[in-house]
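>>> Build the 3D model from these lines:
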Amino acid sequence: MSQQIYLQPIGLCDSPQSEEGDAVRLAGGLVYAHRFAAIVRQGGQVTQRLRFSPAEAADTFAALPADLGAEAEAQWSNLRMAHPPLQMGGRTIRLDQPQVAGILNVTPDSFSDGGKFLDRPEDGAAHAAQMLEAGAAMVDIGGESTRPGAPAVWEGDELERVRPAVEYCAQMGAAISVDTRRAAVMEAALDNGAHMINDVSALRHDPRSMELVAARGCPVVLMHAPGEGEDLHADGDYAAVAFDVFDWLRERRDAALAAGVARANIVLDPGIGFGKSLAENLFLINALPLFHALGQPIMLGVSRKRMIGALSNEVAAQQRQGGSVALAVKGMDAGVQIVRVHDVFETVQARNVWRGLRDAALTDFSALPGD
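Model prediction:
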């Protein structure tokens, strides 16, 4: 049974000078790490855990077996990789700071805003414009609810919901992502002005989708969901949720690369809330820095999700803004590049304050005179 290794940042810091330069910049963003763990797993069990600093990395990897050492070197390079911006039509979405994707659901049954914008294009357009004015880098349009227990949607119905929203967002000049797992919807959306595909099945649901995304050369979000077929929430059985999701996303990344999807176009999403318990969701969010070792930008979707209600006396989805912003900031602290949210104004404001704190931390006011 083969061994696997994972490089997990376990000590984050505000700036490299706070660790006298012995820190690395995670994924080209505004988060720095100075302590790491090299975790070896075999048969689902952790067999070794080595802690090291950047200055100790080379010696740590050299002491590993050759195959693990090579994989550790690859992940070490990935952790320090600065990602190129996403090209979305005329828009360039830089990934050197967190970006906010605003959610536009054109569904009758989404858990938070179902029915609010379905068959009401004027309201949907006004909401999209409001999100863009508030600072959303892109609008993510969804025509099918993926909440637990939601019925599957016929692709013709999904297409009729999504197309008008894509068209009015395109008229605004927005960067547009479409949340769909059906190739026909992907194709029509791209033809009508969308720029990115956000697939909750990671291009598994529709056999045509992988080839389509590769041929169109568009960015794509590959999200973890354990279920096959219609129920993406099924079969959530994990030996260690963070490492199992890491392995799964690595397999989907490699499948996309093998199919011809450009590496610069692949974004990964750990799929918070999809086939995971409250404890597993919390564990994943605390382990988010680990996923930079996959070498791809990360999208985090936690807005108004059930886990917030579970921690807040089961408040309704519309009363989960505070928890949503708290989790978004937690993602920013972990170096996540894109947060997908309902409450754009509040999240952008939090991001801007977070960015100010990060910028200020790079000025070392504690330096001694003459240093």
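>>> Only C-alpha atoms from now on, for both contacts and neighbour counts.
Will do.
>>> And residue 46, how far from residue 235?
From residue 46 across to residue 235, the span is 22 Å (Cα to Cα, to the nearest Å).
>>> One more: residue 75?
The value you get for residue 75 to residue 235, if Cα to Cα is used, is 28 Å.
>>> which of those two has more neighbours?
A count of neighbours by other Cα atoms under 10 Å puts residue 75 above the other of residue 75 and residue 235, at 22 against 13.
>>> Please give me every residue in contact with that one.
Listed by Cα atoms under 8 Å, 6 or more residues apart in numbering, the contact set of residue 75 reads 6-7, 293-295.
>>> what's the answer for residue 50, then?
Contacts of residue 50 by Cα under 8 Å, 6+ apart are 37-39, 60.
>>> Verify the stated contact: residue 170 with residue 191.
No: using Cα atoms under 8 Å, residue 170 makes no contact with residue 191, being 11.0 Å away.
>>> Need the overlap of contacts for the two.
Common neighbours of residue 170 and residue 191, counting by Cα under 8 Å, 6+ apart, are absent.
>>> Could you check which of these two has the larger neighbour count?
residue 170 (17 against 13).
>>> Enumerate the positions of the host helix or strand of the more buried one that are buried.
For residue 170, the host element (DSSP states H and E) is helix 155-171. The neighbour-count check on helix 155-171 (16 or more other Cα atoms under 10 Å) flags 155, 158-159, 161-170 as buried.
>>> Proceed likewise with the subsequent sequence, for comparison:
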Amino acid sequence: MMTQVYIRPIGIAASPQAEAGDAVRLAGGMVYAHRFAILLRQDGEVTLRERVSPEHMAQALGRLPDSVAAEAEAQWTCLRFAHPPLQLGERTVRLDQPQVMGILNVTPDSFSDGGAFLDNPEAGRAHAAAMLESGAALVDIGGESTRPGAAATWEGDELERVLPAVEYCAAMGAAISVDTRRPAVMEAALAKGAHIINDVSALRHDPRSMALAAAQQCPVVLMHSPGKSDDLHADADYDNVVFDVFEWLKNARNHALDAGVQRENILLDPGIGFGKTLAENLALVNALPLFHALGQPIMLGASRKRMIGALSNEADAAHRLGGSIAFAVAGMDAGVQLLRVHDVAETVQARNVWRGLRDAALTDFSDIPAD
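Okay, here's the model as predicted:
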């Protein structure tokens, strides 16, 4: 009988003084957690759920079975781990606050921009510049649509789309990630000035990708997607989507470590919208604080996705700004480090207001009773 353990933050505090210091800084960011659920799962069923504050965590961990003790200790350490900044060329991206990654799609069939930047480098360059001027920390360039039902892109076409965009973004001094699952595109984009590999297949699509990532020693984003072939949305079958995605990402991280990717170069993405129902996507967003227990920075990509339309009278992609901001704020409240978005200026403004509230809470003692 297999037993698994999870330490899930379930209580968020505006500041540590609000809980008389009995709170921890979640993943070294601007969110403080003061209540945690320790969960044991045996053969898919939750058999124990204990609510614990940081003050009593050591005693609670000491009561766990020996078979999960080391894993529980590792998760508790990871939840409090402050991630170092990403050094991307001349740019430093700090991970002690939410950062915004702007999307630049150079595809003919993107669900969000309808190919506006394909074969139009001036428009793409202007869009990238506008995102950077609005406060994007990174630009994420993609040459293949991965929406449900999209046809696979030939590698040569993807290279022709992506490389010019990488070149003009690099000329601006941008920090660049390349959204691809093909090693030839990864290698060529890195050679042209990209800094991060963002792979929706978690380096599974081509066996050469993992070796390339290890050899390049660049940051990589490993995203959860259930599909094993060209259809990344296929083969979805979850007993519990939160725990199943957590275990999947843990295995993807460990596989990358075994292949020689350095731990500080691994970021994780729960894959919102990839092979998941509306209810499953919402469950994952609500459970985002749990994923800090994996010890890696977390990226959230929920911008303009279909679930927003499903909750908003089937609003099309061009009319999903409000829902995109709502999910971005949910990610910030969960301590997510990277927000991958289409609407950079609006998201940066929301982030700045959110950050102002967090900063103010740290210095506001007016309504906190003394012990």
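>>> Put together TSV for the contacts of residue 50 of structure 1, with neighbour count, secondary structure and distance to residue 145 of structure 1 on each row.
Output for these, formatted as TSV (neighbours: other Cα atoms under 10 Å; DSSP: H, G, I helix; E, B strand; the rest coil; distance: Cα to Cα, whole Å):
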residue	neighbour count	secondary structure	distance to residue 145 of structure 1
37	19	strand	38
38	21	strand	38
39	18	strand	37
60	17	helix	46
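>>> Quick one: residues contacting residue 223 of structure 1.
Listed by Cα under 8 Å, 6+ apart, the contact set of residue 223 of structure 1 reads 198-202, 249, 268-271.
>>> three-state assignment of the residue nearest the centre of structure 1?
Nearest residue to the geometric centre of structure 1 (Cα atoms, centre = their mean): residue 299, 1.5 Å. Taken by DSSP: H, G, I helix; E, B strand; the rest coil, the conformation at residue 299 of structure 1 corresponds to strand.
>>> show me the contacts for it.
221, 267-270, 336-340.
>>> Please enumerate the helices of the stretch 251-371 of structure 1.
Using DSSP state H, counting those that start in this stretch, the helices of the stretch 251-371 of structure 1 run over 278-286, 306-310, 321-333, 344-361.
>>> Ok, which of the ones you listed comes nearest residue 117 of structure 1?
helix 344-361 (16.6 Å; Cα to Cα).
>>> Could you export the contacts of residue 223 of structure 1 as TSV, including distance to residue 108 of structure 1 and neighbour count?
Formatted as TSV, the contacts of residue 223 of structure 1 follow (distance: Cα to Cα, whole Å; neighbours: other Cα atoms under 10 Å):
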residue	distance to residue 108 of structure 1	neighbour count
198	20	25
199	20	23
200	19	21
201	21	24
202	24	25
249	30	22
268	27	26
269	25	26
270	26	24
271	22	22
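>>> And these, which two are furthest apart?
Checking those with Cα to Cα, the most distant pair is 198 and 249, at 14.3 Å.
>>> related to what we said a few turns ago, the helix holding residue 170 of structure 1 vs structure 2, mean deviation?
Here helix 155-171 of structure 1, set against structure 2 after superposition, deviates by a mean of 0.4 Å using mean Cα distance after the TM-score superposition for structure 1.
>>> what element comes up after that helix heading to the C-terminus?
Taking DSSP H and E, what comes next after helix 155-171 of structure 1 is strand 176-179.
>>> Quick one: average offset of that following strand versus structure 2, please.
Here the mean offset of strand 176-179 of structure 1 against structure 2 after fitting is 0.3 Å, by mean Cα distance after the TM-score superposition for structure 1.
>>> so what's residue 144 of structure 1 up against?
Residues near residue 144 of structure 1 by Cα under 8 Å, 6+ apart: 106-107, 110, 152-153, 158, 180.
>>> what do you get if the cut-off is 7 Å, keeping everything else the same?
By Cα atoms under 7 Å, 6 or more residues apart in numbering, residue 144 of structure 1 lies in contact with 107, 153, 158.
>>> Spell out the secondary structure type for the first one.
Residue 107 of structure 1 carries the three-state label coil when classified by three-state DSSP.
>>> Translate it into the numbering of structure 2.
Aligned counterpart of residue 107 of structure 1 in structure 2: residue 107 (TM-score structural alignment).
>>> Off-centre distance for stretch 308-323 of structure 1?
21 Å (Cα atoms, centre = their mean, to the nearest Å).
>>> all strands for the stretch 1-150 of structure 2, in order.
For the stretch 1-150 of structure 2, applying DSSP state E, counting those that start in this stretch gives strands covering 3-13, 24-25, 32-42, 45-52, 86-88, 91-93, 99-105, 138-142.
>>> Next, format the ones you listed as a markdown table and append distance to residue 350 of structure 2.
Converted to a markdown table, the strands of the stretch 1-150 of structure 2 look like this (distance: least, Cα to Cα, whole Å):
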| stretch | distance to residue 350 of structure 2 |
| --- | --- |
| strand 3-13 | 19 |
| strand 24-25 | 21 |
| strand 32-42 | 19 |
| strand 45-52 | 32 |
| strand 86-88 | 23 |
| strand 91-93 | 19 |
| strand 99-105 | 11 |
| strand 138-142 | 17 |
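>>> Return the most buried member of these.
strand 99-105 (a mean of 27; mean count of other Cα atoms under 10 Å).
>>> ok, average deviation of that one from structure 1?
Mean for strand 99-105 of structure 2 is 0.1 Å (mean Cα distance after the TM-score superposition for structure 1).
>>> Which member of the contacts of residue 50 of structure 1 is positioned nearest residue 136 of structure 1?
Closest to residue 136 of structure 1, out of all of these and judged by Cα to Cα, is residue 37, at 34.8 Å.
>>> Skipping adjacent residues, who's closest to that closest one in space?
In space, and not counting its chain neighbours, residue 37 of structure 1 is closest to residue 51: 4.4 Å by Cα to Cα, 6 or more residues apart in numbering.
>>> ok, back up a step: just flag the most distant two among the contacts of residue 50 of structure 1.
39 and 60 (11.5 Å).
>>> if we go to structure 2, which of the contacts of residue 144 of structure 1 are intact?
Contacts conserved in structure 2 for the contacts of residue 144 of structure 1, using both residues aligned by TM-score structural alignment, their matches' Cα atoms under 7 Å: 107, 153, 158.
>>> What's the last one aligned with over in structure 2?
Pointing back at residue 158 of structure 1 there. Per TM-score structural alignment, residue 158 of structure 1 is aligned with residue 158.
>>> Please list all residues in contact with that match.
143-144.
>>> could you redo the last one with a cut-off of 10 Å?
Taking Cα atoms under 10 Å, 6 or more residues apart in numbering, we find residue 158 of structure 2 in contact with 106-107, 142-144, 180, 182, 184-185.
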